[in-house]
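Asks: the amino acid sequence is not available; the structure is as follows:
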């Protein structure tokens, strides 16, 4: 049988030590001191919109954020916080191609994306829209394209934004006063897929001059995701432009520098086509190969890209190429503002485009 030990008389020193322990247990917790906030010595520069003249209105409809937005939430401040400039320098644009990755996985990725193309391609996105027209779509995208550039976002994010927007328009009628909110919501959804640091909701709402609330944007985001069944990884023009560029370099048709310059110019042409509703009838791979072919023509590349790479009908290729030529002819001045200076100097319009 276990019996308790007899209590031994405690010494005064032991009682003192025990009392000190109890005092420490009953002592209030010490509040940790916060680190001092680093305040910016100089105010951030406000967004300075650059009005780009153009006959078609694709690039001259850019509006700056409302005066109610502070500098910390401006796109310029956001791009600076990520360590990137709103307009990338030519050295950043002429990044080295990952040819080894292309040799290992290029054809498999292309075949997979090409098979998905028809599933993610929206047809007649404005057919069910009583209030949204091709003109209002052009105005919205003409506003979103410079905004995405000022945020320092990738071209892939822009292509996904347009795809998300058009696919949602095929499913749900949208009121005219909510169309801008749909645009920034599509941009947010696209950036969450691609960008490491997507824009904050507060920044996007500031671009709308406080016309919408945070709850409205979050609710619309849930509606868009539900209507699209969370199928968001669409093949884009950006992917096919990169694939065709790597394929022609791997085949030894052009030098790396020439191929990258043509890709940048083709990206600028494709950027113009995103705002034009007439080009929504073409799948991204067809648009990409035609933009690349037109870029080769404008840069006078000795060995232009083969239009048969995408395996599209000849009639569709020629029709798309003719419309792109007209688009570039109308917006040639705007295109020079989009492109880096070194490419603009090499660019020459053929007599058929003037």
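Replies: Now that the structure is in, tell me what you want to look at. Keep in mind it's a predicted model, so treat the numbers as computed, not measured.
Asks: only C-alpha atoms from now on, for both contacts and neighbour counts.
Replies: OK.
Asks: where along this structure do the strands fall?
Replies: Taking DSSP state E, the chain contains no strands at all.
Asks: could you identify the longest helix within it?
Replies: helix 99-120 (DSSP state H).
Asks: now that helix: buried residues?
Replies: For helix 99-120, a neighbour-count test (16 or more other Cα atoms under 10 Å) marks 102, 106, 110, 113, 114, 117, 120 as buried.
Asks: for stretch 329-342, same thing?
Replies: 329, 330, 331, 332, 334, 335, 336, 337, 338, 339, 340.
Asks: likewise for stretch 345-354?
Replies: For stretch 345-354, the buried set under the neighbour-count rule, 16+ other Cα under 10 Å, comprises 347, 349, 353.
Asks: nearest to residue 198 among the residues you listed?
Replies: Closest approach to residue 198 among the buried residues of stretch 345-354 (Cα to Cα): residue 347, at 33.1 Å.
Asks: kindly provide the distance from the closest residue to that closest one other than its chain neighbours to residue 223.
Replies: Excluding the flanking residues, the one nearest residue 347 by Cα to Cα, 6 or more residues apart in numbering is residue 299, at 5.0 Å. Using Cα to Cα, to the nearest Å, residue 299 is found at 44 Å from residue 223.
Asks: which one of the two has more residues nearby?
Replies: Set residue 299 next to residue 223 and count neighbours by other Cα atoms under 10 Å: residue 299 wins out with 22 against 14.
Asks: and the more buried one, what does it touch?
Replies: When the contact criterion is Cα atoms under 8 Å, 6 or more residues apart in numbering, the partners of residue 299 are 262, 346, 347, 348.
Asks: count of residues packed around residue 222?
Replies: By other Cα under 10 Å, the residues close to residue 222 number 12.
Asks: second structure for comparison follows:
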């Protein structure tokens, strides 16, 4: 597990002095929306009609889209360089106001491509912004423009290089891009517990926001690539419930994962939060930071 390093985002106006995800906080805004701004109202009727069938379909796709040992074939790309790249991409995605779904798809595209093709160290940043562009084209109404992404790389790459790499990535992934993400499963588990009447809507949304923050930290850490998104999502939500002292915490059995895998993931998430507590406070709304303990003790 790694502490995320401070990274400067070109043009952000922040030197990243406190954390790699501090650029938005330095501008006086919370990167993650507050509960009254997020999912208001929950579309529970849509969930009642299609939620379980959609969940079953996405859950069945996990193994197909889950990259295993993505760095095994990479002589020049290490877990540390992956962490550095994603610690840079995280504030970049926030600077553009992109969704958490876009970030999750970016990481999935990046890791899946790494399982197929050795990447030179001097092209790794280009791969990162290419993966971000591909992800944004899927889910964002207004994806970043190519010239904006190239500007973030300080002119190190040309438009033609990015477009060529985009074609290579799409070919290597066989244009199979709609991966199930942590974002999707967090949304599903949140709606499921609200529909079941286990928690108040406000409590569920606060837990979801905190869980997203924890999940965001995990995306940059190679140690968490061994876990499928649904397992990571339920563990992030369970940890968020504990930190917020939610009276009726989420049932870990919802994802139907082995107990040993759940406990192992929870322990690693606990350590990740302890190491990166400062970074986490920078990406959470102030009211949630005040409510939660950033030194959770799992029992």
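Replies: Yep, it's here. Remember, it's a predicted structure, so these values are computed and weren't measured experimentally.
Asks: before we move on, back to that, distance check, the aligned residue in the second structure for the residue nearest to residue 347 of the first structure against residue 276 of the second structure.
Replies: Aligned by sequence alignment, residue 299 of the first structure pairs with residue 244 of the second structure. Going from residue 244 of the second structure to residue 276 of the second structure by Cα to Cα gives 17 Å.
Asks: same question for residue 56 of the second structure.
Replies: Residue 56 of the second structure sits 33 Å away from residue 276 of the second structure, going by Cα to Cα.
Asks: wait, what's in contact with the equivalent of residue 127 of the second structure over in the first structure?
Replies: Aligned counterpart of residue 127 of the second structure in the first structure: residue 182 (sequence alignment). Contact analysis of residue 182 of the first structure by Cα under 8 Å, 6+ apart lists 165, 220.
Asks: residue 182 of the first structure and residue 212 of the first structure, how far apart?
Replies: 11 Å.
Asks: residue in the first structure paired with residue 224 of the second structure?
Replies: By sequence alignment, residue 224 of the second structure lines up with residue 279.
Asks: nearest spatial neighbour of that match, chain-adjacent residues omitted?
Replies: In space, and not counting its chain neighbours, residue 279 of the first structure is closest to residue 273: 6.3 Å by Cα to Cα, 6+ apart.
Asks: that neighbour contacts residue 284, correct?
Replies: No: under the criterion of Cα atoms under 8 Å, residue 273 of the first structure makes no contact with residue 284, lying 11.0 Å away.
Asks: which one of those two has more residues nearby?
Replies: The residue with more neighbours, out of residue 273 of the first structure and residue 284, is residue 284; 25 against 21, by other Cα under 10 Å.
Asks: number of residues surrounding the closest residue to that one other than its chain neighbours?
Replies: In this structure, residue 284 of the first structure finds its nearest non-sequential neighbour in residue 237, 4.7 Å apart by Cα to Cα, 6+ apart. Around residue 237 of the first structure there are 26 other residues, counting by other Cα under 10 Å.
Asks: now do the contacts for residue 237 of the first structure.
Replies: Residue 237 of the first structure is in contact with 156, 159, 270, 284, 285, 287, 288, counting by Cα under 8 Å, 6+ apart.
Asks: state the distance from it to residue 155 of the first structure.
Replies: Remark: distance between residue 237 of the first structure and residue 155 of the first structure (Cα to Cα) = 9 Å.
Asks: just residue 106 of the first structure next, same as before
Replies: Distance, residue 106 of the first structure to residue 155 of the first structure, by Cα to Cα: 19 Å.
Asks: on that earlier part again, and the two most separated of the buried residues of stretch 329-342 of the first structure?
Replies: Spatial extent of these (Cα to Cα) is set by the pair 330 and 340 at 19.3 Å.
Asks: skipping adjacent residues, who's closest to the aligned partner of residue 151 of the first structure in the second structure in space?
Replies: Under the alignment (sequence alignment), residue 151 of the first structure pairs with residue 96 of the second structure. Excluding the flanking residues, the one nearest residue 96 of the second structure by Cα to Cα, 6+ apart is residue 144, at 7.1 Å.
Asks: what's that neighbour aligned with over in the first structure?
Replies: Looks like residue 144 of the second structure aligns to residue 199 there (sequence alignment).
Asks: is its match in contact with residue 191, as I believe?
Replies: Yes: the pair residue 199 of the first structure / residue 191 is scored as a contact, 7.4 Å apart, by Cα under 8 Å.
Asks: got the contact list for the aligned residue in the second structure for residue 130 of the first structure?
Replies: Aligned counterpart of residue 130 of the first structure in the second structure: residue 75 (sequence alignment). By Cα under 8 Å, 6+ apart, the contact set of residue 75 of the second structure is residue 118.
Asks: kindly recompute the last result at 6 Å.
Replies: By Cα atoms under 6 Å, 6 or more residues apart in numbering, no residues touch residue 75 of the second structure.
Asks: what about it, distance to residue 83 of the second structure?
Replies: From residue 75 of the second structure across to residue 83 of the second structure, the span is 16 Å (Cα to Cα).
Asks: list the contacts for the residue positioned nearest the centre of the first structure?
Replies: Geometric centre of the first structure, nearest residue: residue 157, 2.2 Å, by Cα atoms, centre = their mean. Residues in contact with residue 157 of the first structure (Cα under 6 Å, 6+ apart) are 190, 191.
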